[in-house]
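>>> can't give you the sequence, but here's the structure:
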């Protein structure tokens, strides 16, 4: 007779992947229990389905799930969302009395891991968290002045509903609405996660992922993701946390990775199945099935099975869930469609689950108006934060000693360098590690091995100079006349991770060197860290105010914290929308420089 597993609640995008994993690896029937009407009630993956329209935070929910488990003779209950893990673990005794096991950590452990205040204190010595303040009531709002904007206000529950602020005033207004809450310094970087099924602090199976597209450009659940990420530092971080908590069960460590400093900042722990569980399951990392095995047959059996899994690397696209982008950034959704068509088995448009797909599409189209309203609120919030940047921009315009700092590649010019080939050469020379970027290698070697740093810089320079043979007039991303006009109002400095020789040659060939007062590169004796290059520009220019244009959002955020007036150079609408939500202008370099010239023209009339 087949075993039986309850999955609850299946009214979640994660539930199909959980059921598929269990059915593909184990000889079990999967019974789905939903708390509300949902497209997954039409999925062929579940052998039986139940619907109980009750709040999951009430005691009715675990009792109803327990009754279904007893009725169907199911030995294991697998929770899906955080509220399922919390409530079902809280009522674990009831489930046990009815002959079922809840495949979840202890309720006390879930409560600690999900407490954003206590967990950061508990793990501070093994993990790096963003600088934050717990605001118990609006009376304590002044504590945020020890933080440096941009700031993020988060709720204390599982759904933190973060809001983003470029200034203190809007942050305090949000605190008045939401206290008690947490205020963190915003961390720009790459969204990465570490997943584990662990027993007593020892991982049974691990996986890492990187988000490519999120629910909103500023953050949220994955809509396109890839994995595993091979960075050993991310695995080491996750394992330290598991050991410290002596964790048993599934967990996700959500991080933002700073490529400039090589740090993974822990944003929060999720003691539940993660929103991108489809990705790991599709690639052969069967966390749900192994979770069942661990609770039925023990951790060692689960570990033995994990070692036999055929795993691979890849991507997953939630193209149906991503339909919300049709009214936000259509190009982002077409990007998802293209990926889904290129590999339909790695998308949520499950080819054999036609009824579920159809109902999900209908539901998505019915949400279009709601998504339009939410997007309007997103843009309104962006507009509200922009005023802080405008205030700085006015200071820049009014000062007599000003400097405009340009990054070079992808900001002022488009260098015709085949970076993928260059990186392969550097890796073969042992100068770049397999999992790191060229930028990370430069920063790492600057502080650990200066001789290798200079060797890396020399090889890069050879490749960059060779590529300049393909440089053309179209490589310049700003009209030469714009640069000429800008130089009449402000001194111009180039702060680049190219060498000075390469930058000088590029500027000469494109006929703009005469408008640039100084060039600072990775070989200027101060290293490759971008904020240091900006500071050197300001020092050489003797400027009291500086405007920075760069194509890297991490550098732009750091520039704002340094007191500069930054702008993100990009022609990618998704990246532009992300920057705008923080209140920092973004767009193609030509458009940004045109706006600066307009401002300078108005400033000269006053």
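Nice, I can see it. Given the structure is predicted, the values throughout are model-derived calculations rather than measurements.
>>> C-alpha from now on. contacts and neighbour counts both.
OK.
>>> Excluding sequence neighbours, find me the nearest residue to the spatially most central residue of the chain.
By Cα atoms, centre = their mean, the mean C-alpha position of the chain lies nearest to residue 191, the distance being 2.4 Å. Nearest non-adjacent residue to residue 191, counting by Cα to Cα, 6 or more residues apart in numbering: residue 256, 4.8 Å away.
>>> which residues of the stretch 151-300 of the chain fall in strands?
Taking DSSP state E, counting those that start in this stretch as the criterion, the stretch 151-300 of the chain carries its strands at 151-154, 163-165, 181-185, 190-199, 202-216, 219-227, 249-258, 263-270.
>>> for residue 50, helix, strand, or coil?
Of the three states, residue 50 takes strand according to DSSP: H, G, I helix; E, B strand; the rest coil.
>>> on that earlier part again, would you check how far apart the residue nearest to the centre of the chain and residue 203 are?
For residue 191, the distance to residue 203 equals 22 Å [Cα to Cα, to the nearest Å].
>>> Repeat that for residue 68.
31 Å.
>>> Residues touching stretch 25-45, excluding its own?
Contacts of stretch 25-45 from elsewhere in the structure, counted by Cα atoms under 8 Å, 6 or more residues apart in numbering, are 2-13, 15-16, 19-20, 22-23, 46-56, 61, 65, 286, 289, 353, 355-357, 359-360, 363.
>>> Give the buried subset of the residues you listed as a PyMOL selection command.
In PyMOL, the members of the contacts of stretch 25-45 classed as buried (16 or more other Cα atoms under 10 Å) are selected with the following command:
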select buried, resi 4+5+6+7+8+9+10+11+12+13+15+16+19+20+22+23+46+49+50+51+52+56+61+65+286+289+356+357+359+360
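>>> Out of the contacts of stretch 25-45, name the ones that lie in helices.
Among the contacts of stretch 25-45, the members falling in helices (DSSP state H) are 15-16, 19-20, 22-23, 61, 65, 289, 355-357, 359-360, 363.
>>> ok, of these, which one's closest to residue 141?
When the ones in helices among the contacts of stretch 25-45 are ranked by distance to residue 141 (Cα to Cα), residue 61 comes first, at 37.2 Å.
>>> dump the residue contacts of the closest one.
Contact analysis of residue 61 by Cα under 8 Å, 6+ apart lists 35, 54, 55, 87.
>>> Just put the residues you listed in TSV and tack on distance to residue 113.
Listed next are the contacts of residue 61 as TSV, based on distance: Cα to Cα, whole Å:
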residue	distance to residue 113
35	25
54	26
55	23
87	15
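>>> and of the strands of the stretch 151-300 of the chain, who's closest to residue 605?
Distance to residue 605, taken as Cα to Cα, is lowest for strand 163-165 among the strands of the stretch 151-300 of the chain, at 32.2 Å.
>>> Second structure follows, compare the two:
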């Protein structure tokens, strides 16, 4: 990866999603990447980013028209590679790739069947059960009735079978009465998966695969950064390595013949002394840019892999504690003297991106304030 490469032009066709920031910031660490963005959000805060060569707005249309817009942009700007950032964009490209005029410019992707297994929590649960991949026991409610046919002890974890960001809809259920109330209020438009609650701790694993083989991975465990309302590895975490977990993830990705990126949520069961797979997010993830600062730049490696460039494994990694931007602000609130450690802040938090791309940060703040005021 150290050899000088020619410039690579990348088109991100689902630039309306907020995961765009994480991917663009990761790619901005490489001087040979030129980023073009197609978005159905006219006023997205990322349109102001200095890291984006051109932000193209086009009103949301049907999937065929969206693909035709991609075709036009690929030819107009001589795009080398098409890479989406969020699962909706990934699925639309997998489903409609036959309509691309330059299919060789599309990033590596899994099959539609396996993608849909991965993104549906109950389909994934059944897949893991049939492939002997450790996962919490569970059952599904499709008709709004609670039927604990497997007699799993409370507490249970309830969640919609299709994804919602930031854990929306996920709830700890302590009794049958709680479960009935949860189902009565179900407004997610899908079935609900109930699973046993695992006593232990969370670990997230990120992968880049080709035909089921994991080429690059990172694992992160939540660190002690907290606020009064929640506690999350999204605020602060350490990168770790665990062979047992890697073997489990390897079996899972092979069973899905996975190609591309994915983020896998896992939990260590302190009673069974084993990791169990919770779910797969078949997309990029929050804090992708911190994986890049750690030493594994998934979006850039994805580009190199799809363009058949030689990829050499890294010899060393940044082993510090990493903080998200929110985690950094909370940490500085409790320990302002951390500001003195400028080298740490630069290498282990998103502060470098904020300083280099201030207009994006300002407009993101304005965008969030408008959303808060509109919901008040």
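Looks like it arrived, so ask away. Since the model is a prediction, treat every value here as computed from it, not as a measurement.
>>> one step back: can you tell me which residue in structure 2 aligns to the residue nearest to the centre of structure 1?
Counting by TM-score structural alignment, residue 191 of structure 1 lines up with residue 202 in structure 2.
>>> Quick check: that match touching residue 265?
Yes - the pair formed by residue 202 of structure 2 and residue 265 meets the contact definition of Cα atoms under 8 Å, at 7.4 Å.
>>> picking that back up, residue 486 of structure 1 is nearest to which of the strands of the stretch 151-300 of structure 1?
Taking Cα to Cα as the criterion, residue 486 of structure 1 comes closest to strand 163-165 out of those, the separation being 30.3 Å.
>>> Which stretch of structure 2 lines up against the closest one?
Aligned using TM-score structural alignment, strand 163-165 of structure 1 spans residues 171-173 in structure 2.
>>> Would you mind getting the average deviation of that stretch from structure 1?
Compared with structure 1 after fitting, stretch 171-173 of structure 2 has a mean deviation of 2.3 Å; criterion: mean Cα distance after the TM-score superposition for structure 1.
>>> So what touches that stretch?
The contact list for stretch 171-173 of structure 2 (Cα under 8 Å, 6+ apart) reads 154, 155, 156, 157, 158, 159, 179, 197.
>>> Let's see the PyMOL selection covering just the buried ones among these.
Listed next is the PyMOL selection for buried residues among those, using 16+ other Cα under 10 Å:
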select buried, resi 155+156+157+158+159+179+197
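>>> can I get the contacts of stretch 171-173 of structure 2 in TSV with distance to residue 84 of structure 2?
Conversion of the contacts of stretch 171-173 of structure 2 to TSV gives the following (distance: Cα to Cα, whole Å):
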residue	distance to residue 84 of structure 2
154	39
155	37
156	34
157	31
158	29
159	26
179	37
197	33
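>>> ok, so of the contacts of stretch 171-173 of structure 2, who is nearest residue 346 of structure 2?
residue 159 (37.0 Å).
>>> The nearest residue to the closest one once chain neighbours are set aside: neighbour count?
Counting by Cα to Cα, 6+ apart, residue 159 of structure 2 lies nearest to residue 170, which is 4.5 Å off, once chain neighbours are set aside. Burial of residue 170 of structure 2 is recorded as 15 neighbouring residues (other Cα atoms under 10 Å).
>>> Equivalent analysis for residue 333 of structure 2, please.
By other Cα under 10 Å, the residues close to residue 333 of structure 2 number 11.
>>> how big is the angle separating the strand or helix carrying it from strand 236-240?
Under the criterion DSSP states H and E, the helix or strand holding residue 333 of structure 2 is helix 325-334. Going by axes from the mean of the first three to the mean of the last three Cα atoms, to 10 degrees, helix 325-334 of structure 2 is angled at 110 degrees with respect to strand 236-240.
>>> List the buried residues for helix 325-334 of structure 2?
Across helix 325-334 of structure 2, burial judged by 16+ other Cα under 10 Å covers 325, 326, 327, 328, 330, 331.
>>> Against which helices or strands is whichever helix or strand comes after it packed?
Using DSSP H and E, the helix or strand that follows helix 325-334 of structure 2 towards the C-terminus is helix 342-348. Judged by 3 or more Cα pairs under 8 Å, 6 or more residues apart in numbering; DSSP states H and E, helix 342-348 of structure 2 is in contact with helix 288-294, helix 351-356.
>>> so which of those helices is the most packed in?
By mean neighbour count, with neighbours taken as mean count of other Cα atoms under 10 Å, helix 288-294 ranks first of those at a mean of 23.
>>> Onto which residues of structure 1 does that one map?
In the comparison with structure 1, helix 288-294 of structure 2 aligns to the range 277-283 (TM-score structural alignment).
>>> Repeat that for stretch 80-89 of structure 2.
Stretch 80-89 of structure 2 covers residues 75-84 of structure 1 once aligned (TM-score structural alignment).
>>> before we move on, back to that, is it possible to export the helices and strands packed on helix 342-348 of structure 2 to CSV including distance to residue 143 of structure 2?
Formatted as CSV, the entries for these read as follows, by distance: least, Cα to Cα, whole Å:
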stretch, distance to residue 143 of structure 2
helix 288-294, 37
helix 351-356, 47
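>>> dump the residue contacts of residue 126 of structure 1.
237, 240, 241, 244.
>>> Which among those count as buried?
When burial is judged by neighbour count using 16+ other Cα under 10 Å, the buried members of the contacts of residue 126 of structure 1 are 237, 240, 241.
>>> Among those residues, which are located in helices?
Among those, DSSP H puts 237, 240, 241 in helices.
>>> closest to residue 568 of structure 1 among the residues you listed?
Within these, distances to residue 568 of structure 1 taken as Cα to Cα reach their minimum at residue 237, with 30.7 Å.
>>> Identify the residue of structure 2 aligned to the closest one.
Under the alignment (TM-score structural alignment), residue 237 of structure 1 pairs with residue 248 in structure 2.
>>> Likewise for residue 42 of structure 1?
Counting by TM-score structural alignment, residue 42 of structure 1 lines up with residue 48 in structure 2.
>>> and the gap between that match and residue 100 of structure 2?
According to Cα to Cα, residue 48 of structure 2 and residue 100 of structure 2 sit 29 Å apart.
>>> follow-up on the earlier one: how far off centre is the match of strand 163-165 of structure 1?
23 Å (Cα atoms, centre = their mean, to the nearest Å).
>>> Flag every buried residue along that stretch.
Using 16+ other Cα under 10 Å as the burial criterion, the residues of stretch 171-173 of structure 2 that qualify are 171, 172, 173.
>>> how near is the first one to residue 147 of structure 2?
With distances defined as Cα to Cα, the gap from residue 171 of structure 2 to residue 147 of structure 2 amounts to 17 Å.
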